[in-house]
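> what would the 3D arrangement of this be:
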Amino acid sequence: MSRKIHKNNGKKTSRGRPPNFSGQHFLKNRKVLCEMVERAKVSAADTVLDLGAGKGALTTLLMQKAGKVWAVEYDARLVELLKKKTAGSLNTKIIHGDIMQFCLPKGKFVVVSNIPYAITTPIMKKLLSNPCSGMQRGIIVMEKGAARRFTSRIIKDAYVLAWRMWFDIHYIRDISRNYFSPRPSVDSAMIQITRKKDSLIPYKDYRFFLGLAEYALQNPKAPLDYALKGLFTPPQIRCLKKDINVSADIPVGEIHEEQWKGIFKAMVRFVPYPCWPKAKKGNETH
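Model (predicted):
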């Protein structure tokens, strides 16, 4: 078994048995676990992913409701425990592997998970940064700060804005740190993700919209005029603000996704393609 040193603590760790620095905190409150399954509206028609399945508290509830359950776990010891707990279940697949290396289902799927703190953003990017994926909806428990950032009215991250063009992301409620073992140092939160019935931007234009979002959100507190300077002419910006109904001094981070749809359409119409902002390398798809 290969081993490597993590700069987090300088200790050698087994690849198949990660220590708690990975942010692995097991949700033990059964009431909350049942609420997650209920809110996700899991049915026999669904393929459900449990990412970071841990000891299987959520997996065992999901397998009673879902058509198929894919439980992904990195820790070899926990994988063996999961196999024992799901033995005899024909609809549950235990996958021993890294969440970030795991291939998402090709068809439609639902995510109901308590995800590891340390890789919260990478997991969310994996799920939401490809609008052509089969992701339909999800109920996810994560670190509270990340949940607030992903659902905030003020958008600071271009990738979060891009997600919102195809998915609705809502903050459901706080979850006490006392509901976890081992107990984390911060509280968690539950969020709900639902694919929009009608996307605001065509799926094929994801990387173009992301380029625009990265360009405009370099300073989320900047006025829209300043954020779009160099992309649109001053007269175009004046017309654009009138078309999308925004005030002159509104910070670009407070622009609503419906208004971003108008900004993108204006870019397509008035800005020559060679001048469109390009998404940073490595950010186009995840």
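> for the rest of this, base every contact and every neighbour count on C-alpha atoms.
Noted.
> and Y179, how many neighbours does it have?
Residues lying near Y179 (other C-alpha atoms under 10 Å) number 18.
> show the contacting residues for it.
27-29 (C-alpha atoms under 8 Å, 6 or more residues apart in numbering).
> distance-wise, check the residue lying farthest from the centre of the chain relative to V246.
Most distant from the centre of the chain: P235, at 36.9 Å, with distances by C-alpha atoms, centre = their mean. Plainly put, P235 is 15 Å away from V246 if you go by C-alpha to C-alpha, to the nearest Å.
> next: A57.
47 Å.
> also R153?
In terms of C-alpha to C-alpha, R153 sits 15 Å off from V246.
> go on, K55?
Noted for K55: a distance of 49 Å to V246, by C-alpha to C-alpha.
> contact partners for I172?
189-192.
> sec struct for it, please.
strand (DSSP: H, G, I helix; E, B strand; the rest coil).
> for V141, same thing?
Relying on three-state DSSP, one would call V141 strand.
> is it correct that it is in contact with I193?
No - contact between V141 and I193 fails when scored by C-alpha atoms under 8 Å: they sit 11.3 Å apart.
> the residue nearest the centre of the chain in helix, strand or coil?
Among the residues of the chain, the one closest to the centroid is M124, at 2.3 Å (C-alpha atoms, centre = their mean). Following three-state DSSP, we place M124 in the helix state.
> is it true that A213 touches V160?
No - A213 is beyond contact range of V160, at 9.4 Å (criterion: C-alpha under 8 Å).
> K156 versus R173, what's the distance?
R173 is 22 Å from K156, by C-alpha to C-alpha.
> again with A213
Counting by C-alpha to C-alpha, the gap from A213 to K156 is 10 Å.
> for comparison, sequence B:
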Amino acid sequence: MRARKRFGQHWLRSESVLAQMIAAAELHAGDRVLEIGPGRGALTRPLLASGAEVVAVELDRDLCGQLQRQFGSERFQLIAGDILRLDLAPLGCNKVVANIPYNITGPLLGHLLGSIARPRRPAFERLILLVQKEIGDRLMAAPGSKAYGALSVRGQFLATCEKVCAVPPHAFQPPPKVDSVVICLRPHATLPKVRSPQWLETLLKQGFATRRKMLANALKSLVEPDQVRQALRQLGRDVNSRAEALSLEDWLALSELLQQPRQDQQDPQPPAGRSANG
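Take a look at the predicted model:
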């Protein structure tokens, strides 16, 4: 079956990359793995061979019959549907290993990790994801680098991110137009302390919305510029700093130093995956 562009399908065919993904997942009997977009099953096969249980979510219904015939067993569960619309908690998976569709990478990361204001709980133990190199670079970026942005800060708040291996276009059929990378995300068991996660999210969104502006000007719709400059002085930072100059620790401290406008104050939201009633 040919890959379909509308589903963002690129079949991974590199045995070396597949082996490195399996090794990075550190799978054991008793693990229950979520695979997103199994396609023709190139990754599903070694996942099942590891002894783990696999829950595969496939949007392309034409592939589902083939996958069920190929892998149908008590350790394999196939769900036909949109991963972004699926409640993940009832699946009982403790790990994620996937060659994810690049056209939904941003929303999917939010679905799998949650957000600063609503982190996913319980969190996955680890996520082995094949993503665009640009996304991997942003998740692993250090302050002051070109790739560093709001995604970097949010990602590092929620998890550690390490590179597993580079994946060139010719590792796929058809080859994508971008380079790729396999990353390992390990969500933090204990998240950094912050008084108002929602306020931190708001500051990040506004601060990085206009990267060329100095932070005092970028945040002026939320906080008086002089207050931002004073907070930067207290952090030992240049008062003319831009958003990308601040580390995660700096952003955490800044959110504590800056006074939150009354209209932004709101009740804490429940963790992702749980209702407000628990």
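> TM-score of the superposed pair?
Overlay of the two chains. TM-score (TM-score structural alignment, normalised by the length of the second structure): 0.80; 260 aligned residues with a C-alpha RMSD of 2.9 Å.
> one step back: pick out whichever of A213 and K156 of the first structure has more residues nearby.
Legend: neighbour count by other C-alpha under 10 Å for A213 of the first structure and K156, higher for A213 (25 against 21).
> what does that one align to in the second structure?
Counting by TM-score structural alignment, A213 of the first structure lines up with L204 in the second structure.
> picking up where we left off before, so between V141 and I193 of the first structure, which is more surrounded?
Neighbour count, other C-alpha under 10 Å: between V141 of the first structure and I193, V141 has more, with 27 against 21.
> sorry, back to before: in the second structure, which of the contacts of Y179 of the first structure still touch?
Mapping these onto the second structure (both residues aligned by TM-score structural alignment, their matches' C-alpha atoms under 8 Å) leaves 27-29 still in contact.
> which SS state does V268 of the first structure fall under?
helix.
> what's the local residue count around F232 of the first structure?
Neighbours around F232 of the first structure, by other C-alpha under 10 Å: 17.
> Q136 of the first structure is in what secondary structure piece?
strand 135-143 (DSSP states H and E).
> got the angle for the next helix or strand after that strand vs strand 135-143?
Next helix or strand after strand 135-143 of the first structure toward the C-terminus (DSSP H and E): helix 144-151. Orientation check (axes from the mean of the first three to the mean of the last three C-alpha atoms, to 10 degrees): helix 144-151 of the first structure against strand 135-143 gives 140 degrees.
> the next helix or strand after helix 144-151 of the first structure vs the second structure, average distance?
Remark: after helix 144-151 of the first structure, the chain's next helix or strand is helix 158-164, criterion DSSP H and E. Mean deviation of helix 158-164 of the first structure relative to the second structure after superposition (mean C-alpha distance after the TM-score superposition for the first structure): 3.4 Å.
> and M140 of the second structure? What does it align with in the first structure?
By TM-score structural alignment, M140 of the second structure lines up with T151.
> re the thing from before, list the helices and strands the strand holding Q136 of the first structure packs on?
On a contact count with 3 or more C-alpha pairs under 8 Å, 6 or more residues apart in numbering; DSSP states H and E, strand 135-143 of the first structure meets helix 30-39, strand 109-114, helix 120-128, strand 188-195.
> next one: stretch 165-173 of the second structure to chain centre, how far?
20 Å (C-alpha atoms, centre = their mean, to the nearest Å).
> and that stretch, which stretch of the first structure?
Using TM-score structural alignment, stretch 165-173 of the second structure pairs with 173-181 in the first structure.
> T86 of the first structure pairs with which position in the second structure?
Checking TM-score structural alignment: T86 of the first structure goes with F71.
> how many neighbours does its match have?
By other C-alpha under 10 Å, neighbour count at F71 of the second structure equals 17.
> how far away is it from P261 of the second structure?
Per C-alpha to C-alpha, F71 of the second structure is found 55 Å from P261 of the second structure.
> how far away is the closest residue to F232 of the first structure other than its chain neighbours from I263 of the first structure?
Closest residue to F232 of the first structure apart from its sequence neighbours, by C-alpha to C-alpha, 6 or more residues apart in numbering: V271 at 7.1 Å. Distance, V271 of the first structure to I263 of the first structure, by C-alpha to C-alpha: 11 Å.
> between these two, which has more neighbouring residues?
I263 (21 against 14).
> how far away is the residue nearest to F232 of the first structure from Q218 of the first structure?
Remark: distance between V271 of the first structure and Q218 of the first structure (C-alpha to C-alpha) = 19 Å.
> alignment lookup: D98 of the first structure to the second structure.
Correspondence of D98 of the first structure to the second structure, assessed by TM-score structural alignment: D82.
> burial check on the closest residue to that match other than its chain neighbours, number of neighbours?
Take D82 of the second structure and drop its neighbours on the chain: the residue closest to it by C-alpha to C-alpha, 6+ apart is L59, 5.4 Å away. L59 of the second structure has 17 neighbouring residues, counting by other C-alpha under 10 Å.
> repeat that for the one 4 residues further on.
Applying the criterion other C-alpha under 10 Å, we find 17 residues in the vicinity of L63 of the second structure.
> so it sits in a helix?
Yes - counting by three-state DSSP, L63 of the second structure is part of a helix.
> list the contacts for it?
39-40.
> where's it relative to Y102 of the second structure, distance?
19 Å.
> V178 of the second structure too?
10 Å.
> what touches both of those two?
Taking C-alpha under 8 Å, 6+ apart as the contact rule, V178 of the second structure and Y102 both touch Q132.
> the two: which has the busier surroundings?
When V178 of the second structure is set against Y102 and neighbours are counted by other C-alpha under 10 Å, the residue ahead is Y102, at 18 against 11.
> what does the more buried one align to in the first structure?
Checking TM-score structural alignment: Y102 of the second structure goes with Y117.
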